[in-house]
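S.K.: One predicted model, sequence on top.
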Amino acid sequence: MTGNPQTNSRPNASTLKPAVDPGAREALRTAVERGLPTAIADLCALVRIPSVSWATFDRSEVAASAAAVASLVRRLNVFESVDIVQAGIPGGTELGQPAILASRPARNGRPTVLLYAHHDVQPPGHDQDWESDPFTPTVRGDRLYGRGAADDKAGVIAHVASIRALVAAVGADFDLGIALFVEGEEEFGSRSFATFLDENRESLRGDVIVVADSNNWDINTPAITTALRGNVTLRLTVRTLAHASHSGMFGGAVPDAMLATIRLLATLYHEDGSVAVAGLTSIDVPTPDYSEAQLRAETGLLPGVTPIGHGSILSRIWSQPALTITGIDAPTVDNASNTLTPSVSVRISTRIAPGQSAVEAAVAIEAHLRKNVPFGAIVEIDDADTGEPFLVDTSGWAVTEARSAMTAAWGVPPIDIGVGGSIPFIADLVRVFPTAQILVTGVEDPDSRAHSPNESLHLGVFKRAILSEAFLLGSLNERVDHQTDTEPGQQPAPKKI
C-alpha cells in the first residue's frame, strides 16, 4: 500500500506536555531490544497456524489461533480479564469467528487505550507462487516471510511486545488502562464486528484507539494513516443458457455466458482503465511526488505494461475509486471442452473514495451492471458486503503523543498517509465511541505484499513499530491531563466523511 503525506496538525502550543523523561524511554528501549527475539518467536508460532477466516476454510484453525493469542495475553499478567468471545452475525443465527478481549481499568486519572489488531489471515493462494511454504515462517535477509507475517499477526505481537516492554520498564502495577481487542474475521468482512462492539461496549471503551493494521511510508519512515478508501464487494452471476451446448454446432448464433460476462465487465472501465460507473465519486487533494518508477518497483509491474487511470499516481490509489475482478468461476483451461458455457460468476471488489457512502456506491454499481447487460442475459447479484471510507481528525492530543513516540523510535518524524486499502470497521468504532481519538498505525511497508504470495515483514520495521507503541504506552501512562485542548470534559472526535 502507498500513501500521501499531509500537513501535520498540531495542538495549541500552550497545551503541550513537557518532554518525556529520557530515562523512562531508555528503559523502554532496552526492554524492547531484549524482548525482540521473544516477539519474533511468538510471531513465528502464530504464522504457523493457518487461521484463514473465509467461510470455505477450517474454522478450527481460527479457533486455534485465538487460543494461542489468548495464551500470550494471559501470560502478560496485566489484565483483569482475558476472554475468547464470539458475537452473532446480523440477520441470522451464525456466530462470527472468535476474538480475544482483554481489559484492565485505568487508575489515578490515567487514560485508557484500546489496542486493536486481527489474528485471521487471507487465503494463501497457490503454493507454487510462494518461494517458501506460506505457513512456515522463513527468514530471508531482513524479512520474515509467511501468510500473516505482516497482515496482521505482526500487529498482534506488536501490541503484546509493547505491553511486555512497559511491564519490564515500570512494573506490572502501572496506572494506564488498556483494552485489547484482537479480531478473528477482519479478512472476511468483519461480519460480526458491529454486534461485538455493541455487546462489549464498556469493556472496549477507551480515550485512544490504536488500530495496528496499516502501512508505513517505507522501511525507514513511519506513518500515521489518516485516509482510507471504503469498499463494495459482490458476486455477479451471468446466465445465458439452460445447459451447455456444443460450441461448434451453435457458436456464432448463441451467446454463451462467458461472452456476455466479458462484454458486461468491459463496460465498467474507461479506455484508460479508470472506473466508468456513474455515481462513484472522487476527492481532490494534493499529493506528493510518487514516480512511475517507484510504482513499478513496489508492485512488480512488468516492462511494457502501462499504469492505468488519470491524475497523479497517488490520487488514483487512495482518492479515486478502483474496481478489480478478484475471482472467476468458469471452466478451467485444463478442463475446457468445446462447449458454450451456460453461466459464469465473478467476484467484483470496488474501492470507494473518502466522502462517499458505501451504500450509495453499491446502488450505483448494481444500477450500472443491470443497465449494461448484453444480449438479454440473466444477471444475479448477491453476497454483497460494504465498508465505509474514513478520514481521521489529526488535531487531538493523542496524535501529538503518537508523533513524538514514532519520532523517538524511528529517528525521523512520521508522515500522514492516505491508503488505498480499506478498514471498514473504523466507522463502527466511531459510531460506538464518538469521543475516542483514533490512531491508525501498522507494521507493513511497500514491500510487505499483504494479501499476496510471499507476504513478508521487515524485521527492522517490526522492531521500530514495537518501540513506537512502547513509547506511546509509556507516555500515556504518565499522562493525567488527557481531556481535549478546547472543551474540558470531552475529547475531539475523529471525523467520518
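M.R.: Arrived safely, thanks for sending. What you are looking at is a predicted structure, and each value in this text was computed from that prediction instead of being measured.

S.K.: hey, let's count contacts and neighbours off CA atoms from now on
M.R.: OK.

S.K.: Let me know how buried T306 is, in neighbour terms.
M.R.: By other C-alpha atoms under 10 Å, 11 other residues sit near T306.

S.K.: So which residues of the stretch 351-497 of the chain form strands?
M.R.: In the stretch 351-497 of the chain, the strands defined using DSSP state E, counting those that start in this stretch lie at 378-387, 390-391, 415-419, 437-444, 456-458.

S.K.: which residues touch the first one?
M.R.: For strand 378-387, the surrounding residues in contact (C-alpha atoms under 8 Å, 6 or more residues apart in numbering) are 189, 230-240, 358-359, 362, 366, 370, 373, 422-425.

S.K.: In JSON lines: the strands of the stretch 351-497 of the chain, plus mean neighbour count and distance to D272.
M.R.: Listed next are the strands of the stretch 351-497 of the chain as JSON lines, based on neighbours: other C-alpha atoms under 10 Å; distance: least, C-alpha to C-alpha, whole Å:
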{"stretch": "strand 378-387", "mean neighbour count": "16", "distance to D272": "26"}
{"stretch": "strand 390-391", "mean neighbour count": "23", "distance to D272": "27"}
{"stretch": "strand 415-419", "mean neighbour count": "23", "distance to D272": "22"}
{"stretch": "strand 437-444", "mean neighbour count": "27", "distance to D272": "30"}
{"stretch": "strand 456-458", "mean neighbour count": "26", "distance to D272": "32"}
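
S.K.: Which stretch among the ones you listed approaches E131 most closely?
M.R.: strand 456-458 (11.3 Å; C-alpha to C-alpha).

S.K.: Which secondary structure element is home to A158?
M.R.: helix 153-170 (DSSP states H and E).

S.K.: Buried residues in that helix, which are they?
M.R.: 153-169 (16 or more other C-alpha atoms under 10 Å).

S.K.: alright, now check it against this:
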Amino acid sequence: MDELTTRVDGMLDDLCAELRRLTRIPSIAFPGYPPEPVTEAHDLVVDLLRDAGVRDIAALRLPDTSPVITGHIPPPHPDAPTVLLYGHYDVQPAGDEALWTTTPFEPTDVDGAIHGRGVADDKSNLIVHVGALRAFDGRPPVGIRIVFEGQEEYGSDFDDYPQAHPDEFACDAMVIADMGNIRPGTGTLTVALRGVVEVIVEVHTLEEARHSGNFGGAAPDALLVLLHALAALHDAKGDVAVPGLRREQWGGGGWSEEEFRRLAGIRDGMPLIGTGNLGSRLWSGPAITVTGLDAPSVERAASAVVPSARAKLNMRCHPAQDPAEAQRLLIEFLEGLRPFGVPLTVTQAGAPGSGFAAATDGVAYAAAHEALRTAWGEDLVHAAAGGSIPLVNSLAAAQPGAEILLFGAQDSMCNLHGPNERVLVSELRDAVVAEAAFFTAYAERFRRG
C-alpha cells in the first residue's frame, strides 16, 4: 500500500491537470446546447482511457443519446474478478453565472479545491478511474469493464439498455463513481437510494372566477380545497401521513443536525420537520414535497373565488419499496380526501423511479471497507442518498449477482448542480487511492473465496 500511495501521489499533479482540461469543456448534453463540446469531452476521455491501458474502446450509439464509451482490460488470470467502472462525461448547465465566484468553464484553484461546472459531478470521478488504472500501469489485478455515459444529466435511452443486453455488462462487481463522501475526509459507501414518483393534483369547482364578495363563503374555492388536501399529507409533527409507505429507522452514518442545517441553508430559528433520526427522514422513509403550484399570483390576485388549482408533488420513497406501489398509495390517499366534499383529480406525472438497496455482506464490500479505510485513514460510514440513479437499477437487473459499490471523489459540500461547484484535491487523491486499493483487496479476497 505504501508503494501504491506513493505512485498516486507522484501522478496527482498530472491527474489534476487533466481534470482541469476536461472541466474546461462545456459538455452539456441538453436540448438547445451545441453537441460539439460533448463530442470533444468524449474524445478526450477516450484518449485518457487508452493511455491508461484500456483496450477495445468503442462507442455505444443509441437514438437521441450521446455516445456511451465502452472498453475493457482482460483479467490477469482466469480466477481474477472483473470490475465494471461507471461514470459520465456530460455535465449540468452552469445556471445563473452571476452566482458564481469563478467562471464556470474555466477551472480555478481556490484553497485546495478546483472550481468549475462538472468538476465534481462527474468529471473528477472519471479521473479517479483513470488514476486507479494508471497506478498499475494499465495492468490492474482485476479485469476491467468501462461504461462511461454521455447523457446522464438529461436522461437518455441508455437507462434501460443494460437490462435488455446483460451480456455486455458481465462483471463480478461495479464501482458506480457518481457519488462521494458524507463530508470531506470521511470515506463513505452509499448503500441506498430512495425511489421517486410524481403526481399532479387538480381541483375544478367553478366554470370561471366569481366575485368573492358576492359568492365567497358558499361557492367552493378550488385553491382552498387544494390547500386542505396538501395539508393532509403530513401530520402535526411533519411526518408523512399516507398509510402504507415504508419507513424504517436509519442505522448507518449521516450528517449531524448542524451539518444538515448548513448544507440545506436553513434560516436561523427554523425547526426541522418530522420525527426520528435524520437518516430515517432523508433516506429510509418517505418524503413529499410540493414542487409546483398553479394558482393566481399575489401580484395579479383579483377579489374572486378561484375556480381551479393544481399542484405537482414529488415523493421519495424507501429504497426497497416498489415505487409503483408507493405512487398508488399516494393517489388513493388523495382521491379519498374530498375536502368539503369536493373530489380531487390525481394523475401520475412520468414513470416511477426505483430506489436501490445494496447487499453489503459480500466479498467486494469487505474489500471496499478495507480500501476506503486505508485511503481516508479512519473507519468508513454507510450513507444513503435521497435521489435516484435509474441506471443503477438497470445494471443491477442486468447482473443480479454483481455487487454494486457507490463511492467517489465528491463530497456533500461540493455544490454539485449549483453555483461554485468544486472538488477538493485531497478527496480526489484519496478516491484514487481507495479505488486502486480496492482492486488489490478485491482480487486477493476473491482468490481466497
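M.R.: In hand now; what should we look at? Given the structure is predicted, the values throughout are model-derived calculations rather than measurements.

S.K.: before we move on, the earlier item: as CSV, the strands of the stretch 351-497 of structure 1 with distance to T339 of structure 1 would be great.
M.R.: Supplementary listing: the strands of the stretch 351-497 of structure 1 in CSV, determined by distance: least, C-alpha to C-alpha, whole Å:
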stretch, distance to T339 of structure 1
strand 378-387, 19
strand 390-391, 46
strand 415-419, 43
strand 437-444, 46
strand 456-458, 42
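
S.K.: out of those strands, which comes closest to V211 of structure 1?
M.R.: Smallest distance to V211 of structure 1 across those (C-alpha to C-alpha): 4.8 Å, for strand 437-444.

S.K.: tell me, the closest one lands on which residues of structure 2?
M.R.: Against structure 2, the aligned range for strand 437-444 of structure 1 is residues 403-410 (TM-score structural alignment).

S.K.: All the helices of the stretch 1-150 of structure 2, residue numbers only.
M.R.: All helices of the stretch 1-150 of structure 2, identified by DSSP state H, counting those that start in this stretch, fall at 2-23, 36-51, 124-134.

S.K.: and the match of strand 437-444 of structure 1, how far apart are its ends?
M.R.: Using C-alpha to C-alpha, to the nearest Å, the end-to-end distance of stretch 403-410 of structure 2 comes to 21 Å.

S.K.: got a list of contacts for that stretch?
M.R.: So stretch 403-410 of structure 2 is contacted by 120-121, 124-125, 128, 172-181, 188-191, 358-359, 362, 364-365, 368, 396, 423-424, 427-428, 430-431 (C-alpha under 8 Å, 6+ apart).

S.K.: Buried ones from the residues you listed, can you make that a PyMOL selection?
M.R.: The PyMOL selection below is limited to those of the contacts of stretch 403-410 of structure 2 classed as buried (16+ other C-alpha under 10 Å):
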select buried, resi 120+121+124+125+128+172+173+174+175+176+177+178+179+180+181+188+189+190+191+358+364+365+368+396+423+424+427+428+430+431
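
S.K.: Per the alignment, M174 of structure 2 pairs with which residue of structure 1?
M.R.: In structure 1, M174 of structure 2 lands on I209 (TM-score structural alignment).

S.K.: for the lengthiest helix in structure 2, the distance to its chain's centre please.
M.R.: In structure 2, assigned by DSSP state H, the helix with the most residues is helix 425-448. The chain centre lies 22 Å from the centre of helix 425-448 of structure 2; the measure is C-alpha atoms, centre = their mean, to the nearest Å.

S.K.: And that helix, what does it pack against?
M.R.: helix 2-23, helix 124-134, helix 363-376 (3 or more C-alpha pairs under 8 Å, 6 or more residues apart in numbering; DSSP states H and E).

S.K.: on that earlier part again, what about the strands of the stretch 351-497 of structure 1, which gets the closest to T350 of structure 1?
M.R.: Here strand 378-387 is closest among the strands of the stretch 351-497 of structure 1 (C-alpha to C-alpha), at 9.4 Å.

S.K.: Have a look at how far, on average, that closest one is from structure 2.
M.R.: On superposition with structure 2, the average gap between strand 378-387 of structure 1 and its aligned counterparts reaches 3.6 Å (mean C-alpha distance after the TM-score superposition for structure 1).

S.K.: F433 of structure 1 and D83 of structure 1, how far apart?
M.R.: 21 Å.

S.K.: Please identify which of the two sits among more neighbours.
M.R.: Using other C-alpha under 10 Å, the more surrounded residue of F433 of structure 1 and D83 is F433, with 21 against 17.

S.K.: which residues sit in contact with that one?
M.R.: 205-206.

S.K.: returning to that earlier point: where's the match of M174 of structure 2, which helix or strand?
M.R.: Following DSSP H and E, one finds I209 of structure 1 within strand 208-215.

S.K.: moving C-terminal of that strand, what's the next helix or strand?
M.R.: strand 223-228.

S.K.: Can you name every helix or strand that the helix or strand following that next one contacts?
M.R.: Going down the chain from strand 223-228 of structure 1, the next helix or strand is strand 230-239, by DSSP H and E. Here strand 230-239 of structure 1 touches helix 257-266, strand 343-352, helix 358-371, strand 378-387, going by 3+ C-alpha pairs under 8 Å, 6+ apart.

S.K.: Give me whichever of these is most buried.
M.R.: Greatest average neighbour count among these goes to strand 343-352 (a mean of 23), per mean count of other C-alpha atoms under 10 Å.

S.K.: Report the angle between it and strand 223-228.
M.R.: With axes from the mean of the first three to the mean of the last three C-alpha atoms, to 10 degrees applied, the angle from strand 343-352 of structure 1 to strand 223-228 works out at 120 degrees.

S.K.: re earlier: so the match of M174 of structure 2 makes contact with A117?
M.R.: No - I209 of structure 1 lies out of contact with A117 (C-alpha atoms under 8 Å); the separation is 10.9 Å.

S.K.: ok, back up a step: what angle sits between the strand holding I209 of structure 1 and strand 437-444?
M.R.: Using the same axes, to 10 degrees: strand 208-215 of structure 1 against strand 437-444 is 30 degrees.
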